[in-house]
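Engineer: How does the following fold in three dimensions:
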Amino acid sequence: MAVLFLIVPNGFRDEEYAVPKRVLEEAGFEVVTASTLLGKLRGKKDLVIARVDIALDKVNSADYQGLMIVGGQRTYWHNATVLRLCREFHAAGKLVAAICISGAIPAQAGLMRGKQLTVFPDVDALESIRQNGGIYVNKPVVVSDNVITADGPAAAEEFGRAMVKFLTR
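Structural biologist: Presented below is the predicted three-dimensional model:
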């Protein structure tokens, strides 16, 4: 039972990676970390060093129960590979989760038309959600079918618990 966590190669948000990872691992899930660079990557606050297990371009959605996109930057906005993976996970009824600024990505993938989601309330993120038919809700965590979004680091624990609840249903 593995969940894929996608981090940016430079400046992912430490607690948005480490807290949900801990929550999932404590619930018995394996967390596999992906990025565009292999090796060890440091979080934005230099509190976490993540070991990247697989390169983004080598990911096969069939190998995982879910995809979680860690926040920190807009690096993966409109990234064709990330959008394709979001669509594949979603179409299979698997978890698609994103926290902070990455919350706009499920909308960019076309998954959120007429559905609620949350994101760090950045002007560009809110506009991206609106342009892609999503409905922004000012809550820490929002669950819409198999898409779970969270607005930032303060919601990381609740976000992790929501992912476990979905994955163990």
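Engineer: Please count neighbours and contacts with C-alpha atoms only from this point.
Structural biologist: Will do.
Engineer: Could you count how many residues lie near residue 66?
Structural biologist: The number of residues packed near residue 66 is 27, by other C-alpha atoms under 10 Å.
Engineer: ok, now residue 64?
Structural biologist: Neighbour tally, residue 64, other C-alpha under 10 Å: 18.
Engineer: What of residue 110?
Structural biologist: By other C-alpha under 10 Å, the residues close to residue 110 number 15.
Engineer: mind listing the strands for the protein?
Structural biologist: Ranges of strands in the chain, per DSSP state E, are 2-6, 30-35, 39-42, 49-52, 54-55, 66-69, 95-99, 116-117, 135-136, 141-144, 147-150.
Engineer: where along the chain do the helices fall?
Structural biologist: Secondary structure of the chain (DSSP state H): helices at 14-26, 80-91, 105-108, 123-131, 156-167.
Engineer: another one to check against the first:
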Amino acid sequence: MGRIAFLVAAEGIERVELTEPWKAVEDAGHEPVLVSPDSGEVQTFNHLTAADKLPVDEVVADVSVDEFAALVLPGGVANPDALRTDAKAVAFVKDFVASGKPVAAICHAPWTLIEADVVRGRTLTSWPSLQTDLRNAGANWVDQEVATDENLITSRNPDDLPAFSEALLKALG
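Structural biologist: I've put the predicted structure just below:
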């Protein structure tokens, strides 16, 4: 089974959008790996309330797309907003999408896809407030629990996590 990269910033990660897909890939026999721009710990949140701190497994500058079978981008507002300002994280996302391997992004995470300039001509969903950003970046935004366009898998919010995780596992085979 493959290693699955979960790319997150230091804080602002919506806890359930990290932990639920993590458990799904782990239960399916894959190895989830927490990747971040910096070593140490990351801070998850239950919406706006601080939740668990989790240890970083790998630093994004030290990893390669070749090491992973898929990439998961959890949401939260601050998390993708911080990731899209980190050149190495954005390059990793861009390279991952170009590889053709599955890239799954939920809620606000498509902001990082926009920054990587990989949404043009693609159909995605997201938290509703991102629809204008996605359309302005050339994407076709749809309001549905999961949208799969080639190797991009997107969902709107935590309520969509079962469909999101199912689509990710299906893409992994």
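Engineer: just to revisit the earlier point, out of the helices of structure 1, which one sits most buried?
Structural biologist: Compared across the helices of structure 1, helix 105-108 shows the largest average neighbour count, a mean of 26 (mean count of other C-alpha atoms under 10 Å).
Engineer: That one against structure 2, how far on average?
Structural biologist: Mean deviation of helix 105-108 of structure 1 relative to structure 2 after superposition (mean C-alpha distance after the TM-score superposition for structure 1): 2.7 Å.
Engineer: Pull up the aligned stretch in structure 2 for that helix.
Structural biologist: Using TM-score structural alignment, helix 105-108 of structure 1 corresponds to residues 112-115 of structure 2.
Engineer: what residue of structure 1 matches up with residue 157 of structure 2?
Structural biologist: Following TM-score structural alignment, the counterpart assigned to residue 157 of structure 2 within structure 1 is residue 152.
Engineer: Could you do residue 168 of structure 2 as well?
Structural biologist: Residue 168 of structure 2 maps onto residue 163 in structure 1, with residues paired by TM-score structural alignment.
Engineer: for the residue nearest in space to the middle of structure 1, what are its contacts?
Structural biologist: Centroid-nearest residue in structure 1: residue 69, 2.2 Å away (criterion: C-alpha atoms, centre = their mean). Residue 69 of structure 1 sits next to 5-7, 97-99, 102 when contact means C-alpha atoms under 8 Å, 6 or more residues apart in numbering.
Engineer: do the same with residue 22 of structure 2
Structural biologist: Taking C-alpha under 8 Å, 6+ apart as the test, what residue 22 of structure 2 contacts is 6, 32.
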